[in-house]
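[1] Predicted model follows, preceded by the sequence.
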Amino acid sequence: MNLTLSQFREFIPQRPTFGLFGYPVAHSVSPQLHAALFQQNHIKADYIAVEVPPHQLEEAFSLAKEKLLGCNLTIPHKINILPFLDEIDEDAAALGSVNTVLFSAGKSYGYNTDIDGMSLAFKRDNLSLRGKEVLILGNGGVSAMAAYLCAKNGARVTVCARNPKGPKAERLYQLLRRCGYSIRITDFSHVPERTQIIINGTPVGMSPEEGHTPLSLSQCPWTQYVFDCIYNPRRTTLLKEAKTRGIPYQDGLLMLVGQAARAQELWTGAHFQPKQLLETEQMIAVQLMFKRLREHYHRENLVLCGFMGCGKTSVANCLGKFLDITPLDTDQLVEQQEKKTIATIFKEHGEETFRSLEREAVRKASSQKGTIISLGGGAVLDPRNVEVVKQTGLLVWLDTPIERILEVLRGDTTRPLAKGGEPALRARHDSRTPIYRHACDLRVSGITIEDLCREVCESI
């Protein structure tokens, strides 16, 4: 639920309620994220987002003390909230930045759980900071937090700023110095060549200004790991370059989940298992993917194509469960309508009849909105089908390696075109590959269903 400050004045909580204060908050995923985390621990609570102009923060915070059990702060309130707090956690005080507030026994307590979120993300990748040369891009609040975390864990930190002698850079330098850490600040044309870890704390590459990157990884040939705090898009231009170069990387989504989970631990005493955080990350990833389908690609549906056995139906079902929707499978639509299996239709009526029925199934599925469609392996051979699905859907080709496909199809007698043995399957696969490549909007590749799901979400 998103509220204006005027609406928040009239708001009456019906059960334990927490909130987010920011300006703006319209595009925040925090309400969905916290709702998912509450559900993970069976906590009955609400979470609201309130748009609070900077000059009205004091009033909003006063109202929060009466109505909420805790709140989060985002831009531009993380620093301005400090004078209104009774007590501040050590890390938050060191940073001079608070993103989480707990109301308890008439007092307000401030914390910075972004540190916990980034720590969680690094932990998943088994990233060791001690003794590493870390380059942090930007000198804003996120970069300051990253510099503090890395220095605290024994890294040698360089901060890259557009104006290394400007007031923001000087404040960051003095902040770390007060904490007992020495860092170097430079500009983007003098980055340390032997940098091992790069952390992007700038908004460069964030939607809608995609396609830009804060620097080229060619400037840092020793790079071993890249972390981008951006999560929309999941794969920024910087991370695409890391992937191309074979450098391990991570976006900011798990960091977002981690900071929210830590906030709930402070508010409710809840504890989250790694599996719960992974499931929550996956759910938010799929929701973000569908949001980008509409806002960035201007499409309503996700359409999966690829060779038989590539995993289309399994991927559709895996993604669909996080959206609480039942995907549409064009082969299944044909079977339901004809009350016959595909194999029987081929045997009794031939492939031409099946392709005619398939065209109708594709048209019917494409008329829906907000769904996931998996096409039969040969559907895109007909340009009419491609034209129809692209009117409402983004066509994604699951380019699963042929060896994996052969493994899946081994012993499968239900697919008419799978007969003929391995040589025939390889030949058919090779002949269709250029057709899939030409027809698709995006190509993803992976071995497992989990790999393919992740690639679909990150690529979109």
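    Perfect, thanks for sending it.
[2] switch to C-alpha atoms for all contacts and neighbour counts from now on
    Fine.
[3] what's the neighbour count on the nearest residue in space to residue 322 that is not next to it in sequence?
    Excluding the flanking residues, the one nearest residue 322 by C-alpha to C-alpha, 6 or more residues apart in numbering is residue 283, at 5.1 Å. Neighbour count for residue 283, taken as other C-alpha atoms under 10 Å: 20.
[4] For residue 169, see how far away residue 283 is.
    37 Å (C-alpha to C-alpha, to the nearest Å).
[5] same question, residue 302
    Taking C-alpha to C-alpha, one finds residue 302 at 44 Å from residue 169.
[6] What of residue 130?
    24 Å.
[7] before we move on, the earlier item: element containing the residue nearest to residue 322?
    helix 274-295 (DSSP states H and E).
[8] who does that helix touch, helix- and strand-wise?
    Under the contact criterion of 3 or more C-alpha pairs under 8 Å, 6 or more residues apart in numbering; DSSP states H and E, helix 274-295 touches helix 30-40, helix 253-268, strand 301-305, helix 312-323, helix 449-459.
[9] Tell me which of the ones you listed lies nearest to residue 275.
    helix 30-40 (10.1 Å; C-alpha to C-alpha).
[10] Can you show me the helices along the stretch 151-300 of the chain?
    Secondary structure of the stretch 151-300 of the chain (DSSP state H, counting those that start in this stretch): helices at 167-178, 237-244, 253-268, 274-295.
[11] what's in contact with the first one?
    In other words, helix 167-178. 94-95, 139-140, 144, 147-148, 161, 163-164, 182-185 (C-alpha atoms under 8 Å, 6 or more residues apart in numbering).
[12] Out of these, who's the most crowded?
    Of those, with other C-alpha under 10 Å as the count, residue 147 tops at 29 neighbours.
[13] From what I see, it and residue 157 are in contact.
    Yes - under the criterion of C-alpha atoms under 8 Å, residue 147 makes contact with residue 157 at 6.6 Å.
[14] Name the residues contacting each of these two.
    residue 136.
[15] my guess is residue 271 meets residue 277, correct?
    No - Residue 271 is beyond contact range of residue 277, at 10.5 Å (criterion: C-alpha under 8 Å).
[16] Pick out whichever of those two has more residues nearby.
    Between residue 271 and residue 277, residue 277 has the larger neighbour count (other C-alpha under 10 Å), namely 18 against 14.
[17] can you count the residues close to the nearest residue to the more buried one once chain neighbours are set aside?
    Among residues not flanking residue 277 along the chain, residue 257 sits closest, at 7.0 Å (C-alpha to C-alpha, 6+ apart). For residue 257, the neighbour count with other C-alpha under 10 Å is 26.
[18] Now for residue 257: which residues touch it?
    Counting by C-alpha under 8 Å, 6+ apart, residue 257 has contacts 33, 117, 277, 280-281.
[19] Check it against this one:
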Amino acid sequence: MTPTYLDDETDRLHVPHRFAVLGSPIAHSRSPLLHRTAYSVLGLPWQYEAVEVDSDALAGFVERLTPPWRGLSLTMPLKETIIPLLDSVDAVATTAGGVNTVLVTFDDGRRRLEGFNTDVYGIRECLVRGGIPAVKSAMVVGGGATARSTVVALAQLGAEHVDIVLRSPDKAASVVESARAAGLSRTVVALHDRDAVAALEPDLTVSTLPGGAGVSARFTGTPALRAPLLDVAYHPWPSELGVLWGAAGSTVIPGLTMLVHQAVAQLRIFVHGDPLVKIDGEDRMTAALLEAVAS
């Protein structure tokens, strides 16, 4: 069989591949900025765009993928919807229950879709670079796809226990399952239960709520303020929780750094097909991405 793309990686990288971030809504996405910056730094003739695609339209969009498509980034609500459409899903994405990256390849005209989760890498890397290389117990605020990725990342940093705090405890099942699969003990706490929240003393808090969620009063005066915060929200910034933790004198890690590092892992997949294989010039590229999102 004759591959659609050249076997030699150096030659293949200089094919004008197409990429896109899909989601709904999608106009706010920083992914085009990140990927276009990376392609410029690396000297790659690749195109990256943002495309409005909801869950109902996803299968049709994927079915129409032909060369020179090479990859997709996925945001909500598509991280779960994409899974049945894939030929394979990596172990991290399986544990986290969500895919945010798809590698598209073609062999003798047959399309193959491989799913990955780079949010886990992004969360872990921004914590390590933020001075938190290990953690024993943590509080995760929220119950969606990012919360699931967070508990997997925490397990990779050595966590043993996670407190899952959310508005509706009856919606915690998927995060509980990811925590179980990652080997963590877990407790579910209702956000409105002031006494229960105040009793938590985590080594780290990770908020996966959107910006402007209106929950800062739930944490005012609690022991959690004495430990660092990673807030994955990045608009507006500083977030309300970032302001609260900052006023307490604690370390606050912004969500944009997580966004950058998950993009780095996506780029590894698009270049090498493997999130663990570094890109030549990766340090220079990462610095350019951090500068781009800071401006």
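    Structure's in. What do you need? Predicted, not measured: the structure shown is a model, and the values here were computed from it.
[20] Fetch the TM-score of the aligned pair.
    Here the superposed chains carry a TM-score of 0.84, computed using TM-score structural alignment, normalised by the length of the second structure; 266 aligned residues with a C-alpha RMSD of 2.0 Å.
[21] hang on, the earlier thing: turn the contacts of residue 257 of the first structure into CSV, columns for distance to residue 237 of the first structure.
    Output for these, formatted as CSV (distance: C-alpha to C-alpha, whole Å):
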residue, distance to residue 237 of the first structure
33, 25
117, 23
277, 26
280, 25
281, 21
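[22] Going by distance to residue 198 of the first structure, which of those wins?
    For those, the nearest to residue 198 of the first structure is residue 117 (17.0 Å; C-alpha to C-alpha).
[23] After alignment, which residue of the second structure pairs with the closest one?
    Alignment note (TM-score structural alignment): residue 117 of the first structure maps to residue 122 of the second structure.
[24] which residue sits closest to that match in space, ignoring its chain neighbours?
    That would be residue 262: by C-alpha to C-alpha, 6+ apart, it lies 3.9 Å from residue 122 of the second structure.
[25] The first structure: which residue goes with that neighbour?
    So residue 262 of the second structure corresponds to residue 259, using TM-score structural alignment.
[26] Hmm, residue 116 and its match touching each other?
    Yes - here residue 259 of the first structure reaches residue 116: they are 5.8 Å apart, a contact under C-alpha under 8 Å.
[27] Quickly note the distance from the closest residue to residue 127 of the second structure other than its chain neighbours to residue 93 of the second structure.
    Leaving aside its sequence neighbours, residue 127 of the second structure sits nearest to residue 133 (C-alpha to C-alpha, 6+ apart; 6.7 Å). Distance of residue 133 of the second structure to residue 93 of the second structure, given as C-alpha to C-alpha: 22 Å.
[28] do residue 125 of the second structure as well
    17 Å.
[29] okay, the two: which has more neighbours?
    Neighbour count, other C-alpha under 10 Å: between residue 125 of the second structure and residue 93, residue 93 has more, with 23 against 20.
[30] which element is the more buried one on?
    Element membership for residue 93 of the second structure, per DSSP H and E: helix 91-96.
[31] What are the contacting residues of that helix?
    99, 115-117, 120, 145, 148-149, 152, 178, 181-182.
[32] Residue 130 and residue 169 of the first structure: who's more crowded?
    residue 169 (22 against 14).
[33] what does the more buried one align to in the second structure?
    Using TM-score structural alignment, residue 169 of the first structure lines up with residue 172 in the second structure.
[34] how close does that match sit to residue 76 of the second structure?
    From residue 172 of the second structure to residue 76 of the second structure the distance is 18 Å (C-alpha to C-alpha).
[35] With residue 171 of the second structure instead?
    For residue 171 of the second structure, the distance to residue 76 of the second structure - C-alpha to C-alpha - is 17 Å.
[36] Between the two, which has more neighbouring residues?
    residue 76 (19 against 13).
[37] Verify the stated contact: that one with residue 21.
    No - Residue 76 of the second structure is not in contact with residue 21 according to C-alpha under 8 Å; the separation is 10.6 Å.
[38] From the chain's centroid, how far away is stretch 289-305 of the first structure?
    14 Å (C-alpha atoms, centre = their mean, to the nearest Å).
[39] show me the contacts for the residue nearest the centre of the first structure.
    Taking C-alpha atoms, centre = their mean as the criterion, residue 285 is the residue nearest the geometric centre of the first structure, at 4.1 Å. Contact analysis of residue 285 of the first structure by C-alpha under 8 Å, 6+ apart lists 253, 457.
[40] now do residue 22 of the second structure
    Contacts of residue 22 of the second structure (C-alpha under 8 Å, 6+ apart): 50-53, 72-75, 78.
[41] Take the residues you listed and keep only those in helices.
    residue 78 (DSSP state H).
[42] For the aligned residue in the first structure for residue 79 of the second structure, give its distance to residue 359 of the first structure.
    Aligned counterpart of residue 79 of the second structure in the first structure: residue 78 (TM-score structural alignment). Separation of residue 78 of the first structure from residue 359 of the first structure (C-alpha to C-alpha) stands at 55 Å.
[43] Looking at the two now, which is surrounded by more residues?
    residue 78 (21 against 18).
[44] Now do that one against residue 54 of the first structure, distance only.
    11 Å.
[45] Then residue 18 of the first structure?
    Counting by C-alpha to C-alpha, the gap from residue 18 of the first structure to residue 54 of the first structure is 20 Å.
[46] And the residue nearest to residue 322 of the first structure? What does it align with in the second structure?
    By TM-score structural alignment, residue 283 of the first structure lines up with residue 292.
[47] hang on, isn't that match packed against residue 34?
    Yes - Residue 292 of the second structure lies in contact with residue 34 (C-alpha under 8 Å); the separation is 7.3 Å.
[48] And residue 243 of the second structure, what's its match in the first structure?
    Aligned partner of residue 243 of the second structure by TM-score structural alignment: residue 240.
[49] can you count the residues close to that match?
    Residues near residue 240 of the first structure, counting by other C-alpha under 10 Å, number 16.
[50] same deal with residue 87 of the second structure?
    11.
[51] do residue 235 of the first structure as well
    There are 26 residues near residue 235 of the first structure, going by other C-alpha under 10 Å.
[52] Count residues in the vicinity of residue 166 of the first structure, would you?
    11.
[53] and if you look at residue 289 of the second structure?
    24.
[54] Where do the helices of the stretch 1-150 of the second structure begin and end?
    9-13, 31-42, 55-63, 78-81, 91-96, 119-129, 145-156.
[55] Please disregard the earlier target; I meant the stretch 351-460 of the first structure.
    Going by DSSP H, counting those that start in this stretch, the stretch 351-460 of the first structure shows helices at 351-366, 383-392, 402-409, 421-439, 449-459.
[56] Identify the residue of the first structure aligned to residue 209 of the second structure.
    By TM-score structural alignment, residue 209 of the second structure lines up with residue 202.
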